[in-house]
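Visitor: Provided below are the primary sequence and the corresponding predicted coordinates.
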Amino acid sequence: MPFRFGSVGGSFSTRSYRTSRGLEIASLNATIKVSRFATLNLVGSKTWGAVADTALQLLVIVPLGRRTSATAGVRTHGDGQSATATLQRNLPVGTGVGYRLAGEVGEVNRLDGEVALQTGFGTYTVEGSATDQGGGVRVSASGSIGMIDGSVFAARQLTQSFAAVRVGAFPDVGVYADNQLVGHTGRNGLMIVPNLRMFDDNPIRIETDDLPMTAQLATDKQSVRPPRRAGVHVDFAVADNRDAMLTVVLADGSPLPKGLRVVTGGGEKTISAPGGEIYLASLRAKNTVTVQLEKALCSFVVTLPAGGAPQPRLGPFTCVLKPA
């Protein structure tokens, strides 16, 4: 039952057995917000019948951030008492580190610790525990290897629906699901987004600031509805078009006249400028450029240099007449 300061709840249950006495269990719990920075949780229970016991637990929970919290409490039942304390930081939705440190004194003296690293390819955990009777350490790793649309990928453990997000061939592009950063694309431009809701709209977007200025895309947001425990492909078609200033001459070495119509193999159209200069804004790695002369056509091939230098000046290119 909710109240302005928190909530209160209770229950009563009975258990019957054929060969032994039954049990009656009553419990009461209350959650009280004592300040903006702390919450008090009180749980009490009473058992009658085959087992007679009274237990009481008091916990103070203090949030220390979006993913971090601290808990301290005491517990008593029968003839035993104990005190506990926990510091915990949950793993993020995307890549990052989480940890948990917990201690208990009283009936059992115990110290537990756990550190987890989550990457785009898996989750790796180291756990340790020490008690009065001894201790131990456990190391574990989990992940997945799969195939979608003929492409093999490595990802975190996939127990629910997922999406294979491709952003051209651009690496290190942030990918968000439900507006939370999940991770960044790998060297091949691929990112696996796990834990999607099946048969429901899942908004996925990419971080356009991570793309080069020369990249062109139709949209940075898509929504998918994957089937149960299956993958879907999400393709953000990104073209890495670059601009350049070209210097062009005719076969006799004279500058290309101004005012001529110019068309690239990609469909971009423009007009030649004085001095044989042509500005093109959407060049690919390799381009065929055709010029409409007075009575004929000529063409030349532009291969962009490696690197992303803005608006390089290239040439001179010789515009060769096309056969009639």
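Guide: It's in. Numbering: from 1, shown residues only.
Visitor: Going by C-alpha atoms from here, please, whenever you check contacts or count neighbours.
Guide: Will do.
Visitor: Check the offset of stretch 44-58 from the chain's centre.
Guide: 45 Å (C-alpha atoms, centre = their mean, to the nearest Å).
Visitor: Stretch 91-98 now?
Guide: 9 Å.
Visitor: cool, and stretch 144-158?
Guide: Here stretch 144-158 is found 15 Å from its chain centre; the criterion is C-alpha atoms, centre = their mean.
Visitor: Any buried residues in that stretch, and which?
Guide: By neighbour count, and taking 16 or more other C-alpha atoms under 10 Å as the criterion, the buried residues in stretch 144-158 are Ala155, Arg156, Gln157, Leu158.
Visitor: So what would you say the end-to-end distance of it is?
Guide: This stretch, stretch 144-158, spans 6 Å end to end (C-alpha to C-alpha, to the nearest Å).
Visitor: which ones are touching the residue lying closest to Ala85 once chain neighbours are set aside?
Guide: Excluding its sequence neighbours, the residue lying closest to Ala85 (C-alpha to C-alpha, 6 or more residues apart in numbering) is Ala72, at 4.2 Å. Counting by C-alpha atoms under 8 Å, 6 or more residues apart in numbering, Ala72 makes contact with Leu59, Val60, Ile61, Ala83, Thr84, Ala85, Thr86.
Visitor: measure Ala72 to Gly94 for me?
Guide: Separation of Ala72 from Gly94 (C-alpha to C-alpha): 29 Å.
Visitor: Spatially nearest residue to Gly106, not counting backbone neighbours?
Guide: Gly106 sits nearest to Ser82 (C-alpha to C-alpha, 6+ apart), 4.1 Å away.
Visitor: In three-state terms, label Gly9 for me.
Guide: Secondary structure, DSSP: H, G, I helix; E, B strand; the rest coil: Gly9 is strand.
Visitor: ok, now how distant is it from Asp53?
Guide: 20 Å.
Visitor: doesn't Arg89 make contact with Ala101?
Guide: If you look again at residue 101, you'll see it is Leu, not Ala. No - counting by C-alpha atoms under 8 Å, Leu101 sits too far from Arg89 to count as a contact (9.3 Å).
Visitor: Asp240 - how many residues pack around it?
Guide: As a burial measure, Asp240 scores 20 neighbours (other C-alpha atoms under 10 Å).
Visitor: also this one, for the comparison:
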Amino acid sequence: AMQAQLVIPFDIYGSLALSNERSQAGESRQRVNYSRAVPSEGGVGYNLGYASGDGPAYRQADLTWRMQSVQLQAGVYGSSDAETRWADASGSLVWMDKQVFAANRVNDAFVVVSTDGYAGVPVLYENQLVGETDRNGHLLVPWSSAYYRGKYEIDPLNLPVTVQTPNVEQRVAVRRGSGYLLEFPVRRVIAASITLVDAQHQELPLGSQVRHEQTGARAVVGWDGLVYLENLAAHNTLQVTVGEGRTCQATFDVDINEEQVPLIGPLVCQ
């Protein structure tokens, strides 16, 4: 018995295989097969095959459609006088952090990424984009590798400018057959940029020291009298030291529900 086979890859998904074989009984058969794998992020894959030689011709065709919540498959194989048709649907239901997730079949382990309720945050697993968090700030990664410290990342560019993410990358290993809730702390920061001027409406000198009286936070006046402050309250008071021990005071209000960083001023420090 002997067989010769030629495999031609076209891209990272598709390949063509040609083969010729001869059995010990002297029967010969030629085969041609084209397959296209399903992308890991989801999509369509298929497999087409045909074999002829001594005996009835053999045909094979199947299609796989992988979506975020389910994988559907259907196919047919056999000869003209003995044909078999089949179909399959597989998926998973996961309950974690008071939410139900529908996903593809979990073969090894899974991780639920949480962004503290912020939706539309891209999530990456091993540098590959998995998807975006839903309206509750969650995303299920159903194909995590068990016992491997996989790298999970979030891309904070879609978050409002008033939101801070102290950690955008974490590594975690999950036991086989189990899941893990991976939380990325996301906190909202009330901030503002303030332009400070003196009584003559001239910008305060560069490097003037600024102290927020309510929180004790300190900052420095930059070019054009501009200073940036975080963790503000609805009503704020600033104490400014303007060289040679001279001080002045400025008060201002901010909208704590503002989604953008406001530019306040010119604000007179007196």
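Guide: Nice, thanks for sending it over. Worth saying up front: this structure is predicted, and the values here are computed from it rather than measured.
Visitor: re earlier: and which of the buried residues of stretch 144-158 of the first structure is nearest Gly308 of the first structure?
Guide: Within these, the smallest distance to Gly308 of the first structure is 30.4 Å, found for Ala155 (C-alpha to C-alpha).
Visitor: In the second structure, what residue corresponds to that closest one?
Guide: Taking TM-score structural alignment for the superposition, Ala155 of the first structure sits opposite Ala103 in the second structure.
Visitor: Does the residue nearest to that match when sequence neighbours are not counted belong to a helix, a strand or coil?
Guide: Using C-alpha to C-alpha, 6+ apart and skipping the chain neighbours, the partner closest in space to Ala103 of the second structure is Ser69 (3.7 Å). Three-state call for Ser69 of the second structure (three-state DSSP): coil.
Visitor: So Ser69 of the second structure sits against Val100, correct?
Guide: No - using C-alpha under 8 Å as the test, Ser69 of the second structure is too far from Val100 to be in contact (11.5 Å).
Visitor: Under the alignment, what does Leu124 of the second structure map to in the first structure?
Guide: So, by TM-score structural alignment, Leu124 of the second structure is matched to Val175.
Visitor: Which residues are in contact with that match?
Guide: By C-alpha under 8 Å, 6+ apart, the contact list for Val175 of the first structure reads Leu181, Val182, Gly183, His184, Thr185, Met191, Ile204, Arg205, Ile206, Glu207.
Visitor: To which residue of the first structure is Asn236 of the second structure aligned?
Guide: In the first structure, Asn236 of the second structure lands on Thr290 (TM-score structural alignment).
Visitor: Next: Ala173 of the second structure.
Guide: Following TM-score structural alignment, the counterpart assigned to Ala173 of the second structure within the first structure is Arg225.
Visitor: who are the neighbours in contact with that match?
Guide: Arg197, Met198, Phe199, Asp200, Asp201, Asn202 are the contacts of Arg225 of the first structure under C-alpha under 8 Å, 6+ apart.
Visitor: again, 7 Å this time
Guide: Arg225 of the first structure sits next to Met198, Phe199, Asp200, Asp201, Asn202 when contact means C-alpha atoms under 7 Å, 6 or more residues apart in numbering.
Visitor: same check, this time on Gly122 of the first structure
Guide: Per C-alpha under 7 Å, 6+ apart, neighbours of Gly122 of the first structure: Ser142, Gly143, Ala155, Arg156, Gln157.
Visitor: hmm, try it at 10 Å
Guide: Thr95, Ala141, Ser142, Gly143, Ser144, Ile145, Ala154, Ala155, Arg156, Gln157, Leu158 (C-alpha atoms under 10 Å, 6 or more residues apart in numbering).
Visitor: out of these, what pair is the most spread apart?
Guide: Thr95 and Ile145 (17.8 Å).
Visitor: The match of Leu124 of the second structure and Met245 of the first structure: what is the separation?
Guide: For Val175 of the first structure, the distance to Met245 of the first structure - C-alpha to C-alpha - is 34 Å.
Visitor: picking up where we left off before, quickly list what's touching both of Leu101 and Arg89 of the first structure.
Guide: Contacts common to Leu101 of the first structure and Arg89, judged by C-alpha under 10 Å, 6+ apart, are Ala70, Val115.
Visitor: before we move on, back to that, any common contacting residues for Ser69 and Val100 of the second structure?
Guide: Counting by C-alpha under 10 Å, 6+ apart, the residues touching both Ser69 of the second structure and Val100 are Leu93, Leu140.
Visitor: What residue in the first structure is paired with Ser28 of the second structure?
Guide: By TM-score structural alignment, Ser28 of the second structure lines up with Gln81.
Visitor: Check the secondary structure at Asp209 of the first structure for me.
Guide: Here Asp209 of the first structure is helix, with the state taken from three-state DSSP.
Visitor: Could you measure from it over to Ala215 of the first structure?
Guide: 10 Å.
Visitor: Then Arg229 of the first structure?
Guide: In this view, Arg229 of the first structure and Ala215 of the first structure are 33 Å apart by C-alpha to C-alpha.
Visitor: Ser142 of the first structure now?
Guide: Separation of Ser142 of the first structure from Ala215 of the first structure (C-alpha to C-alpha): 35 Å.
Visitor: doesn't Thr54 make contact with the match of Ser28 of the second structure?
Guide: No - the criterion here is C-alpha atoms under 10 Å, and Gln81 of the first structure misses it with Thr54 at 11.7 Å.
Visitor: which ones are touching the spatially closest residue to Asp112 of the first structure that is not a sequence neighbour?
Guide: Spatial nearest neighbour of Asp112 of the first structure, chain neighbours left out: Ser129 (4.4 Å); criterion: C-alpha to C-alpha, 6+ apart. Applying C-alpha under 10 Å, 6+ apart to Ser129 of the first structure gives the contacts Leu101, Ala102, Gly103, Arg110, Leu111, Asp112, Gly113, Glu114, Gly135, Gly136, Val137, Arg138.
Visitor: excluding its backbone neighbours, what's nearest the counterpart of the second one in the second structure?
Guide: Ala102 of the first structure maps onto Gly49 of the second structure when the alignment is built from TM-score structural alignment. Take Gly49 of the second structure and drop its neighbours on the chain: the residue closest to it by C-alpha to C-alpha, 6+ apart is Asn33, 4.2 Å away.
Visitor: how near is Arg225 of the first structure to Lys295 of the first structure?
Guide: If you measure Arg225 of the first structure against Lys295 of the first structure using C-alpha to C-alpha, the figure is 56 Å.
Visitor: if we can go back for a sec, out of the contacts of Ala72 of the first structure, who's nearest Pro316 of the first structure?
Guide: Nearest to Pro316 of the first structure among the contacts of Ala72 of the first structure, with distances taken as C-alpha to C-alpha, is Thr86, at 70.6 Å.
Visitor: burial measure for that closest one, as a count.
Guide: Count around Thr86 of the first structure with other C-alpha under 10 Å applied: 18.
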